[in-house]
Every structure is written in C-alpha cells, then in structure tokens.
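Engineer: my questions are about this predicted structure, shown below with the sequence.
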Amino acid sequence: MELLLQIWGGACYLLNKVCFSRAERSLTHEQNRTWRIWSWCVYLAGLPAWVIVLVSEHNWIAATVESGGAPAMTIGLVIALRGHGREPKWLDFLARYSVILGLGLSLYDFGGITTVNQVLELCIAAGFLMGTYLMAKDKIHGYFWLMLGNVSCSALMGIQHYYILMVQQLLSLFFVVDAYRTRRNASPRQ
C-alpha cells in the first residue's frame, strides 16, 4: 500500500509541475488556461495519497498544510476556469486555519519543535501553502515558495525512507525552475 501511495501521490504532484511548466510555455491564452486547469485537477487528485503518507508518519504540520492546500488548489482551479476575481473568500480563511491547526497538532504530538523533521515540515508548510496560494493567483514569486517546499519535502521524504517521493520532489523542482525561468523570460502577461 505504501508503494502505491508513493506512486499515486508522486505521479500526480509531478504531473502538476509538468502542467505548470507547459502552461508557462503556452503560446496562447487558451492553451495556458487548459494547462492550468489540468495542473490544478491533477494536484487535487494526488492530495489524498500525500495526506495519508504524511499522517502515517505523524507529519502533522505537512499533512494539514497539504489538506489546507486543497482550498488554495480549488481557488487555482476556479480562477483557471472563471478568471481572476471570482474565487470564494472562505477558501482563503480555511487554508490559513489549516496551518494553525497543523502547527498545534505537531507541537502537541512532539511536545514542541524538537526535531529536524518539524523544521522541514515548517519549510514545507511555508513553501507549499504560500506557493500554491500565489500560483492560484498567477503570481510568479509563487514558484520560489514551491522551490522551498520541494527541497524541504524531498529532504523529509528521504529521512523517512520514502525514496520515490523524494525523487519525485527533486524532479518537480526541475519543472518548477523551468516554469519560473520561462515566465521570467516571457513578455509580461496581459
């Protein structure tokens, strides 16, 4: 089951980054929109597998951030489908609340921030939550936050012997860097 979860979650999250990269390389607005819709859909599809893996290792911060990322992912999908300015405000609140809940659970479970894993989880929390939220809003600096999340998550997965997910995070990093560089080198978005 563990192997299946790694393949499922890893493949979906990697495909999400590939789709972001393709969106940035799109020649038309419609192609960009299509790739962004695919990106958010596969991101949401991989979420359950990641949450199960993280909860099984008592990575409460990362697990609730991933869960809390669902509203930000949904905002991204809504914006890709409808356009900017039409996303529900309650999703922002829900995403922020999940981070606080995750930190509280982790502090309770470990009796404070006492492990390297928790430091990595905090970096994952900052990277993925901010990155996902900013990407949902189509902000280029969301890619920097995703890079922090990818590196931190890769380290945590390696420490916990989830090598498929560790490699997936490093491969995702390649596509995040590619998407950032492509966007930076492109003309300003209309």
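Structural biologist: Yes, it's here.
Engineer: when you work out contacts or count neighbours from here on, use the C-alpha atoms and nothing else.
Structural biologist: Will do.
Engineer: need the contact list for the residue nearest the centre of the chain.
Structural biologist: Nearest to the mean C-alpha position of the chain, by C-alpha atoms, centre = their mean, lies F128 at 4.4 Å. Residues in contact with F128 (C-alpha atoms under 8 Å, 6 or more residues apart in numbering) are V65, E66, G69, W145, L146, L148, G149, N150.
Engineer: mind picking the two most distant members of those residues?
Structural biologist: G69 and L148 (15.4 Å; C-alpha to C-alpha).
Engineer: this is the comparison structure:
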Amino acid sequence: MDIFLQVWGSIGYLLNKIFLWLSEHARNGGKNASARKWRIASWAVYLFGLPPWVIIFVMWRNWIAASVEASGAPAMLLGLVLAFRGTTSNPPRWLDRLALVCIPLGFGYSLYDFGGITTINQWLEIGLVLGFLVGTYMLAKERASGYLWYVLMHVTCGWLMWIQGYPWLFLQQLVSLVFIADAWRATQKRIASK
C-alpha cells in the first residue's frame, strides 16, 4: 500500500508540473489553444494526485500538511474551472472565496491541534503548506509568482519525505523543481516580451 500511494501521488503531482511547464511553453509559442488544454490537464491530474498525499500525511501524523493539503482542493478546483473557461477574469466568487477561507482555517486549526510548533517536521510542513496554498492560488490566477511559491513547497516537502523514508516522493519533488524553474523562466520571458 505504501509504494502504491507513493507512485499514485508522485505521478499525479509530477504530471501536474510537466503539464504546467508544457502550457507555459505553448503560450510562449503563441499556441493558446494548446496551452489551455495543457493547463486543464494540469489541474485535473493535480486533483487526481491529491488523495494519496493526504493519506500519507495522515499516516505520519503530519496534521498541518494533511489538513491544509486537503483544504487546497478548492484552489485546485478554481484553477480547473478557470482553465475550462479560458480566462482568469470573473472567477466564480464562491469558489474564489472558499479557496481564500480554507487557507487560514486549515492552518489555524492545525496549530490549535498541535498546541503550537514543536518539531522540525512541523516547520517543514509550514513551508510546504505556504508554498502549496499560495502557489496553487497564484497559479490558478495565472500569476508567475506561484511558481516561486512552489519552489518553497517542493524543497520543504522533499526534505519531509526524505526524513520519513519516502524515496519516490522525495525524487518526485526534486524532478518537479526542474519543471517549475523552467516554467517560471518561460513565464518571465513571455512577460518581458510584452
């Protein structure tokens, strides 16, 4: 079961990064229809890959990461809806608000549940959570800064997975960084050319 969850979670989240990367390169090439398809696929596989991550975090009592990762589903859904619409303007207000409300609620509850921050794992979870939620929200709005938040997420999550003995998830985090860095670079190149 452990290996199955690692493979499922790794595939979903790595494909998300690859598809975002392909979307940015398609946009730079003026292929907006293709970019939109890759963005839709990226959000769909992101949602697909979410359950095993939550399960693994719960198994290891990583309550901060588990609760906030699960609360990131509205931001992922927002990204999928906006990608289907083909625009970031006028997002469904209820979904936009739900994503914004889940961030402090999930984080606050986790701090309450633990009675504070007492372990290195919790500090890593905080970095993971901030990078994940802010990055996902910013990318749903097609803001390049989301990629920089994802760097924080991947570094802290990779470290956490290494500490807890999940080599496949650690490797997925490292490989994802390559795609994240290049997607950010491609976005910056497109912005500079405008």
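Structural biologist: Done, it's in. Given the structure is predicted, the values throughout are model-derived calculations rather than measurements.
Engineer: just give me the match in the second structure for the residue nearest to the centre of the first structure.
Structural biologist: Aligned by TM-score structural alignment, F128 of the first structure pairs with F132 of the second structure.
Engineer: now do E87 of the first structure
Structural biologist: Counting by TM-score structural alignment, E87 of the first structure corresponds to P91 in the second structure.
Engineer: what's the burial count for its match?
Structural biologist: Neighbour count for P91 of the second structure, taken as other C-alpha atoms under 10 Å: 17.
Engineer: now swap in the one 10 residues further on and tell me
Structural biologist: A total of 13 residues lie near V101 of the second structure under the criterion other C-alpha under 10 Å.
Engineer: quick one: V119 of the first structure and I61 of the first structure, what's the gap?
Structural biologist: Distance, V119 of the first structure to I61 of the first structure, using C-alpha to C-alpha, to the nearest Å: 10 Å.
Engineer: neighbour count winner among these two?
Structural biologist: When V119 of the first structure and I61 are compared for neighbours, I61 comes out ahead with 30 against 15, by other C-alpha under 10 Å.
Engineer: follow-up on the earlier one: and the match of E87 of the first structure, what does it touch?
Structural biologist: P91 of the second structure touches L78, L82, counting by C-alpha under 8 Å, 6+ apart.
Engineer: measure it to R97 of the second structure for me?
Structural biologist: Per C-alpha to C-alpha, P91 of the second structure is found 10 Å from R97 of the second structure.
Engineer: and what of L47 of the second structure?
Structural biologist: Distance, L47 of the second structure to R97 of the second structure, using C-alpha to C-alpha: 19 Å.
Engineer: of these two, who's got more company?
Structural biologist: Taking other C-alpha under 10 Å, L47 of the second structure and R97 do not tie; L47 has more neighbours (18 against 13).
Engineer: quick one: average offset of stretch 97-111 of the second structure versus the first structure, please.
Structural biologist: Here the mean offset of stretch 97-111 of the second structure against the first structure after fitting is 3.4 Å, by mean C-alpha distance after the TM-score superposition for the first structure.
Engineer: so where is the longest helix along the first structure in the second structure?
Structural biologist: The longest helix of the first structure (DSSP state H) is helix 29-56. Mapping helix 29-56 of the first structure onto the second structure (TM-score structural alignment) gives residues 32-59.
Engineer: correct me, but L134 of the first structure touches H141?
Structural biologist: Yes. With contact defined as C-alpha atoms under 8 Å, L134 of the first structure reaches H141; the gap is 7.2 Å.
Engineer: counting neighbours, go ahead and name the busier of the two.
Structural biologist: More crowded of L134 of the first structure and H141, by other C-alpha under 10 Å: L134, with 20 against 14.
Engineer: what's the closest non-adjacent residue to the more buried one?
Structural biologist: Nearest non-adjacent residue to L134 of the first structure, counting by C-alpha to C-alpha, 6 or more residues apart in numbering: G142, 4.7 Å away.
Engineer: which stretches in the first structure count as helices?
Structural biologist: Under DSSP H, the first structure gives helices at 2-24, 29-56, 60-82, 89-110, 116-124, 130-136, 142-159, 163-185.
Engineer: wait, what's in contact with A144 of the second structure?
Structural biologist: A144 of the second structure sits in contact with M138, W184, T187, Q188, where contact means C-alpha under 8 Å, 6+ apart.
Engineer: show me how to select, in PyMOL, the buried members of these.
Structural biologist: Paste this into PyMOL to select the buried members of those, with burial taken from 16 or more other C-alpha atoms under 10 Å:
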select buried, resi 138+184+187
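Engineer: would you list the contacts of A144 of the second structure in TSV and tack on distance to L22 of the second structure?
Structural biologist: Below are these laid out as TSV (distance: C-alpha to C-alpha, whole Å):
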residue	distance to L22 of the second structure
M138	18
W184	12
T187	11
Q188	15
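Engineer: now, which of the contacts of A144 of the second structure sits nearest W53 of the second structure?
Structural biologist: M138 (20.8 Å).
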